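A.B. asks: no FASTA, just this:
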C-alpha cells in the first residue's frame, strides 16, 4: 500500500499526475540540472550576466534559464533555476563561487557559532520573483518544480565552507557536539520550510528535497541527520500545503532507501544511478511513485548504450507511477542530440 495520500488526478499535467500516484501510459520526463551548461543559450546568458550568482539573483534571467529547456525540448517539468546554498546565504553566511572550484561559504561553522550569524531573509526575494515570472510563462501542461537542499546536505557546506568528498568535517562535528549540530539542522529546516512554502505560494506545483551527500553517513547518523529532519520537514510542509507533492532524493542512500521511504514519507522518491531499479521496485512501498534513474554517463555516450540503459529503466517499474529522470544532474558535456534521442526513446 502506498504511503502517499490519495490526491485528485488532473489530466492536463502528466508529471503532476504521476507524482500524485497515477500510472501513466508513458512516464513523464524531466532531467535534474536540465537548465544549465550543456545548453548554448544558457552559456551565452551566463557570459552576459557575469556569473552563476548573478544569474540566480537576476529574476528575469533566472526565469529565462528555467524556461530554456522547456522551449527546446518540451520536458514535462520545469525545475526552478537556483541553488541549494541560497539558504545558508539567507541565514547570514557570505556566498561566492570560485572559478573551477565551486561554492564557498564564510564564516565556516566549524569554527564560528551559528548564533553569531545575522540572518538576511531578503536574499531569497529574487527567487520568489523568479517563481512568479516562470509560473506566468509556462505552458499549461508543464509542471513547475521548486526545490531546496535537505538539512544534512546544506549543513555540510555551512560547516566546512565548501563541498567535500566525504563530508568529514560535518560528520566529526555531529559526533563531537550533537546538540550544536542539531541547532544547525533546526535552523536550516525552519528556513527551508518557509522558503518552500513561499515558492509554492508564488507558483510551484511540486518540490524536491535534494540530499546530495546522504550516502556518506553511517546508519545511525543517517537516521539522525537524514531521516529525522526530512520526516519532520515533509510533515510540516504537507500540513501547510497538502496538495503539493514532495519528492525526496537521498543520493547515495542505497540499502537505506526503504527506511527513508517508510519514515520520511515523501510523495515520490528519487533513485540515483547506483540503485538497481528492479531492487528498488521490490523494496520500497508498493505504489509509491519513483523518479529516475538513468546514468548521466549513458546519456553522454548515446547510441546503443543509451538505448539499452533507457530500456532497462523503463522496464523496471511495472504498474508503479514512474517519472523518467537521470540518477543525478545532467553533465555539462552532454550532447544535445543525445537528449533528443533520450526523449524519443521515452516518448515512443
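C.D. replies: All right, it came through fine. Since the model is a prediction, treat every value here as computed from it, not as a measurement. Numbers count the residues shown, from 1 in each chain.
A.B. asks: hey, let's count contacts and neighbours off CA atoms from now on
C.D. replies: Noted.
A.B. asks: roughly how far is stretch 55-74 from the heart of the chain?
C.D. replies: Centroid separation between stretch 55-74 and its chain, computed with Cα atoms, centre = their mean, to the nearest Å, is 17 Å.
A.B. asks: want to compare, so here's the second one:
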C-alpha cells in the first residue's frame, strides 16, 4: 500500500486517496483521453497550433489542453496531454502523425537494429515543462496523472512502425528472436523508469502505464512481455518514489487480470469495458483499487442507457476503492451533454 505524502494531508485529493486504498462515496472520476478532440476548445487550439506532435511539444499549449477538461467539468484527475510514442522518439526513432492514419515511426525495428538508433533525450524536455506549467495552475484538490506506454505496447509500434489490430509482426519477432526482442523491451523498461521518474519530479501525483495491446498475447507471452516488464518498472520506480501510486491498465487482458494484479505490484488496476466488474471485484486482490470501466459507446448513447451502465458499475464495487472511468479513451463524437450527464450520475446517489 502506498503511504501518504505528508504534504498531501493539507489538501483533500479524492482521486489520490482512492489510489492509496481509501474508499470514497461517490467515487472520484476522470476519463481517459478527456483532453482531446471531443472538446471544441481543443479543436480550436489544435487548428491554431498545427499538427499533433507540434502541440505536444508546445508546452504552454499542451498545458492548456491538459487543463481544458478540468475547467469545463471539474474532473477529480487531470491527465497529462502527451503521447506514448514520445519515448521511442527520444530513443532515436523519427515520429510523425499522418492525417487520418495515425502515428508512424522510422526506422522500423523489424529490419533495423536497436543499436542503430541515436538517443535524443532532449525531445522529452517539453513534456516536463508542460507538467511544471500545469502544476502551477491545477486546482489543489485535483490529482495530476502522468503516464507512459508499457513496454509491450510501445514495442509493437517500434517494430512495425505503426499500429495494427493483431500486432502480428511484433509477435512473430518475439517468437522468432526472443533475445533481440527482449533487448528492445529492456531498453524500454530503462527509458520508461527514467521518463516517469522525471514526470514525478516535475510535479505529477500518480502515473498510469497504458498497455493498449496487452490483449493480443498468449498466456506465456503475456507473462514474459507484459507482466515481467511492468513488474520491473513498478519495482524500480517505487524504489525512487515510494509515495507515488502506479496504475496499470492492461487492455484486453481478460482472465489474465488477476495474475497481472498479483505479480506486477501496481497500486491500482484499470479495467477495460469488456471486463465484467462483478467478476473483477470477486477475483482481484482484496482492497486493490480499481479504475473503470464504462463502455465509451455507452457515453455516446447517453440517456437511460448511460445512467443504467454507470449505476451497474458503481454497484459492482460496493466496498472496494473505485475510480470511475471509461474502459478506454473517450471518442471523438462524444456529446458534451453526455459527459455532463455522466458526472451528475457518478456524483449523485445510487
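C.D. replies: Structure's in. What do you need? Just so we're clear, the structure is a prediction, and the values are computed from it rather than from any experiment.
A.B. asks: Mind naming the longest helix for the first structure?
C.D. replies: helix 178-202 (DSSP state H).
A.B. asks: That one vs the second structure - mean distance after superposition?
C.D. replies: If you overlay the two and look at helix 178-202 of the first structure, the average distance to its match in the second structure is 0.5 Å (mean Cα distance after the TM-score superposition for the first structure).
A.B. asks: Under the alignment, what does residue 78 of the second structure map to in the first structure?
C.D. replies: Structural alignment (TM-score structural alignment) places residue 78 of the second structure against residue 78 in the first structure.
A.B. asks: Distance check, that match against residue 18 of the first structure.
C.D. replies: Distance of residue 78 of the first structure to residue 18 of the first structure, given as Cα to Cα, to the nearest Å: 15 Å.
A.B. asks: what's the answer for residue 96 of the first structure, then?
C.D. replies: The gap separating residue 96 of the first structure from residue 18 of the first structure is 37 Å, by Cα to Cα.
A.B. asks: So these two - more neighbours on which side?
C.D. replies: The neighbour comparison of residue 96 of the first structure against residue 18 (other Cα atoms under 10 Å) goes to residue 18, with 26 against 15.
A.B. asks: was I right about the more buried one contacting residue 26?
C.D. replies: No: contact status for residue 18 of the first structure versus residue 26: not in contact, 10.2 Å apart, counting by Cα atoms under 8 Å.
A.B. asks: The second structure: strands as residue ranges?
C.D. replies: Using DSSP state E, the strands of the second structure run over residues 77-79, 94-98, 102-106, 143-149, 206-211, 245-250, 268-270, 290-294, 322-326.
A.B. asks: what angle do the second one and strand 102-106 make?
C.D. replies: When you say that, I think you mean strand 94-98 of the second structure. 150 degrees (axes from the mean of the first three to the mean of the last three Cα atoms, to 10 degrees).
A.B. asks: Buried residues of strand 94-98 of the second structure, list them for me.
C.D. replies: Buried positions in strand 94-98 of the second structure, judged by neighbour count with 16 or more other Cα atoms under 10 Å: 94, 95, 96.
A.B. asks: Isn't the match of residue 78 of the second structure up against residue 140?
C.D. replies: No: Residue 78 of the first structure is not in contact with residue 140 according to Cα under 8 Å; the separation is 11.6 Å.
A.B. asks: So for the two, which sits in the more crowded spot?
C.D. replies: Legend: neighbour count by other Cα under 10 Å for residue 78 of the first structure and residue 140, higher for residue 78 (27 against 11).
A.B. asks: for that one, what are its contacts?
C.D. replies: Listed by Cα atoms under 8 Å, 6 or more residues apart in numbering, the contact set of residue 78 of the first structure reads 30, 66, 67, 69, 70, 142, 143, 144, 145.
A.B. asks: State the span of the second structure onto which the longest helix of the first structure is aligned.
C.D. replies: Residue span in the second structure matched to helix 178-202 of the first structure, by TM-score structural alignment: 178-202.
A.B. asks: quick one: the helices in the stretch 201-350 of the second structure?
C.D. replies: 219-222, 228-240, 257-264, 277-283, 296-301, 303-316, 336-347 (DSSP state H, counting those that start in this stretch).
A.B. asks: Mean distance between the second one and the first structure after superposition?
C.D. replies: Yep, that's helix 228-240 of the second structure we're talking about. Looks like 0.5 Å for helix 228-240 of the second structure (mean Cα distance after the TM-score superposition for the first structure).
A.B. asks: Which one of the helices of the stretch 201-350 of the second structure lies nearest to residue 58 of the second structure?
C.D. replies: helix 336-347 (25.9 Å; Cα to Cα).
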